[in-house]
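S.K.: fold the following for me, if possible:
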Amino acid sequence: MNMRFAEQVRVEVERKGNAACVGIDPALERMAGVLLASCKSDGGGQPDAEELLTRFGRLIVDAVADLVPVVKPQSAYFERFGPAGMRALETVMRYAKKKGLLVVLDVKRGDIGETSSAYAEAYLGNGPWAEMVDCLTLAPYMGPDSLEPFARVAMRTGKGLFVCVRTSNPGAAYLQNLIAEGKPVYAHVAEMVAGLAERQGVAGYSDMGAVVGATLASEAREIRAMLPKSLFLVPGLGAQGGSLAVVRDCFDADGGGAIVSSSRGVNYPVGEFTSLDQLGEAVRQAARSFVQDVQSCRTAVV
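M.R.: Alright, predicted model coming up:
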């Protein structure tokens, strides 16, 4: 087994000098005209899906590869284009790995029994996706038996997991903040994650991490106290209105233990672009600004 995911994150954050993660979310309706025009037609007047998604993903990777340690492709944006989209997802993830980036595949899987085990092997074990994927996101609301197969495979292979504990979407509180047995549901989920993290018995941070949105307030401090051994994936900065102050509370006292994600804020810079090089440079500048914001949070903690 190679270096475990949590240790890879620590090493790459130190090497790149920041804890930023850039999402790869190819939404057709947001793409720059110059990118759409650069791809051949599919015969129906639309850009060829596989070429477009691949070109978009490679443009993002090229723009950020030397700036950030982690990228996070969102599978849904590729899946919507069917087999062509999934071929593009494979190409983009392989390209990101070739460029030395850690890849968190955002699929939010969550099921039970043999189904969950099959997902775990596919993405984290011996399946065809595993060589491209360093870490997977999980939805926990079917209970601990939906997480345990992933935890077993991740423990064997050294891959990472980010479980959705308290998410940044506006409707999250409808379920996640419900009170059950005297505490919110997200606290029960955090306890599940803590138990699995402790079971790994590794030094430093566990590979069993948590998604904790940057749009929260006191919850971030509460969850960090509950999960002292878990890496946090912190989305919500930028388009979702997340707060830098909340991001600070997701780091530990040494400014470690979290990676902060931005997708739309980096993928879709404002402006008119006349070439792909110009678009790529605008993405790069957006990524630089995002990295500076993330670093200001870590510096404030330390």
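
S.K.: contacts, neighbours, all on C-alpha from now
M.R.: Will do.

S.K.: mind naming the longest helix for the chain?
M.R.: In the chain, taking DSSP state H as the definition, the longest helix is helix 276-301.

S.K.: and it, what's buried?
M.R.: 276, 279-288, 290-291, 293-295, 297-298, 301 (16 or more other Cα atoms under 10 Å).

S.K.: where along the stretch 51-200 of the chain do the strands fall?
M.R.: Taking DSSP state E, counting those that start in this stretch as the criterion, the stretch 51-200 of the chain carries its strands at 70-73, 102-109, 135-138, 160-166, 179-180, 183-184.

S.K.: got the ones you listed as TSV, with distance to residue 217 and mean neighbour count columns?
M.R.: Written out in TSV, the entries for the strands of the stretch 51-200 of the chain read as follows (distance: least, Cα to Cα, whole Å; neighbours: other Cα atoms under 10 Å):
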stretch	distance to residue 217	mean neighbour count
strand 70-73	24	26
strand 102-109	23	21
strand 135-138	22	24
strand 160-166	11	27
strand 179-180	18	12
strand 183-184	14	13
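
S.K.: which one of those lies nearest to residue 207?
M.R.: For those, proximity to residue 207 was assessed by Cα to Cα; strand 160-166 is nearest, at 4.7 Å.

S.K.: which helices and strands sit right next to that closest one?
M.R.: Using 3 or more Cα pairs under 8 Å, 6 or more residues apart in numbering; DSSP states H and E as the contact definition, the elements that strand 160-166 packs against are strand 135-138, helix 148-157, helix 185-200, strand 206-212, strand 230-234.

S.K.: tell me how far it lies from the chain's centre.
M.R.: Taking the mean of its C-alpha atoms, strand 160-166 sits 10 Å from the chain's own mean (Cα atoms, centre = their mean, to the nearest Å).

S.K.: want to put them side by side, so please do this one too:
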Amino acid sequence: MTGTPPAGQTGSRTPFGVRLAAAMAEHGPLCAGIDPHPGLLAAWGLADDVAGLRTFALTVVDALGGRVAALKPQSALFERHGSRGVAVLEEVVAAAREVGTLTIVDAKRGDIGSTMAGYAEAYLADGSPLAGDALTVSPFLGAGSLAPAVDLALATGRGLFVLCLTSNPEGREVQHARTADGESVAAQVARFAAEANAVELSGLSSGAAGSARGSGALGSVGLVVGATIGDAARITGVDLAAVRGPLLAPGVGAQGAGAPELAAVFGDARSQVLASSSRGVLAAGPDVAALRAAARQAAADARSALVG
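M.R.: From the prediction side, this is the model:
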């Protein structure tokens, strides 16, 4: 792997994988999205402008902060409002940090060289107002192009979620493609994440590793794997359990995938799954109590489905 990450975590922050595992154990395996779609803003009685965006996003943080394993603001839906929208995203990251809830900034950044390093500094560097606890990234310029993000994430105790097997039909064109030696692109991506996690986990003390969820530690480089992809992992030769990192999974529980489907998709890696729910929870707003009830139900549904 290009750009081998530093062994362990060099700063004072506990590694993201350890923090996420603890949050999942406490609150359930649910990541609640903050997706201010125009339709949701209208359903909440809010204007599709920066003021409406801010009210929507901070209401979600107020309702769910400290009650879910993680919050996932969708960067594109903030960026569509320009610089003032990005400023609201910065507020969301700061507000979640204040209440002690992990944030996964869903920006799906991916580039090469100094440009990738620039994205890494924006979303992963200490002191950046856009730096949450983790970032979604795209590996489809070659997994090794993500080395600057891996290096900085692990050096600062943050994490990554790398697109691997997504549920959109177009994703198969790239993710299922195979190299000359027969390895699928998805399997290359999973191997890249596994190698990064192996280095990180080997550098953790036994005490830190043992504090992770269950009997094993989670690394800080996870994958995005759709919960409704059926047997795609088997077809592409992806060993999800071997990644030893969290698996961010849209489509769990009430969103469509129950225990039988999850067994087919994730197999022995179900304990690593962090279910992602956005509209399923957000549709309950703007009432704070209703949002909290929807998130509790989504977390319970996810936990039940992942145990089955």
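
S.K.: now the TM-score, please.
M.R.: Here the TM-score for the pair of chains, by TM-score structural alignment, normalised by the length of the first structure, is 0.83; 281 aligned residues with a Cα RMSD of 2.5 Å.

S.K.: hang on, the earlier thing: export the helices and strands packed on strand 160-166 of the first structure to a markdown table and tack on distance to residue 62 of the first structure?
M.R.: Converted to a markdown table, these look like this (distance: least, Cα to Cα, whole Å):
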| stretch | distance to residue 62 of the first structure |
| --- | --- |
| strand 135-138 | 21 |
| helix 148-157 | 28 |
| helix 185-200 | 34 |
| strand 206-212 | 26 |
| strand 230-234 | 22 |
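
S.K.: which one of the ones you listed lies nearest to residue 116 of the first structure?
M.R.: Proximity to residue 116 of the first structure (Cα to Cα) singles out helix 148-157 among those, at 6.2 Å.

S.K.: out of the helices and strands packed on strand 160-166 of the first structure, nearest to residue 95 of the first structure?
M.R.: The closest of these to residue 95 of the first structure is strand 135-138. By Cα to Cα, the value is 16.1 Å.

S.K.: now the closest one on the second structure. Mean distance?
M.R.: Taking mean Cα distance after the TM-score superposition for the first structure, the mean distance separating strand 135-138 of the first structure from the aligned residues in the second structure is 0.4 Å.

S.K.: which residues in the second structure does that strand align to?
M.R.: Residue correspondence for strand 135-138 of the first structure in the second structure, counting by TM-score structural alignment: residues 134-137.

S.K.: so how far is the matching stretch off the chain centroid?
M.R.: Taking the mean C-alpha point of stretch 134-137 of the second structure and that of its whole chain, the gap between them comes to 6 Å (Cα atoms, centre = their mean).

S.K.: hmm, who's touching that stretch?
M.R.: Surrounding stretch 134-137 of the second structure, the residues in contact under the criterion Cα atoms under 8 Å, 6 or more residues apart in numbering are 16, 103-110, 123-124, 146, 153, 158-163.

S.K.: again, but for stretch 248-268 of the first structure
M.R.: Residues contacting stretch 248-268 of the first structure (Cα under 8 Å, 6+ apart): 19-25, 30-32, 60, 205, 212, 220-221, 224, 228, 230-239, 247, 283-284, 286-287, 290, 294, 297-302.

S.K.: any of these buried? List them.
M.R.: Restricting those to buried positions leaves 19-25, 32, 60, 205, 212, 220-221, 224, 228, 230-238, 247, 283-284, 286-287, 290, 294, 297-298, 301, with burial counted as 16+ other Cα under 10 Å.

S.K.: so residue 108 of the first structure sits against residue 146, correct?
M.R.: No: here residue 108 of the first structure does not reach residue 146: they are 11.6 Å apart, not a contact under Cα atoms under 8 Å.

S.K.: contacts only, for the closest residue to residue 230 of the first structure other than its chain neighbours.
M.R.: Of all residues beyond its chain neighbours, the one nearest residue 230 of the first structure is residue 209 (4.6 Å), with distances taken as Cα to Cα, 6 or more residues apart in numbering. Listed by Cα under 8 Å, 6+ apart, the contact partners of residue 209 of the first structure are 160, 161, 162, 163, 193, 197, 230, 231, 232, 233.

S.K.: so which of the residues you listed persist in the second structure?
M.R.: With both residues aligned by TM-score structural alignment, their matches' Cα atoms under 8 Å as the criterion, the subset of the contacts of residue 209 of the first structure whose aligned partners also touch in the second structure is 160, 161, 162, 163, 193, 230, 231, 232, 233.
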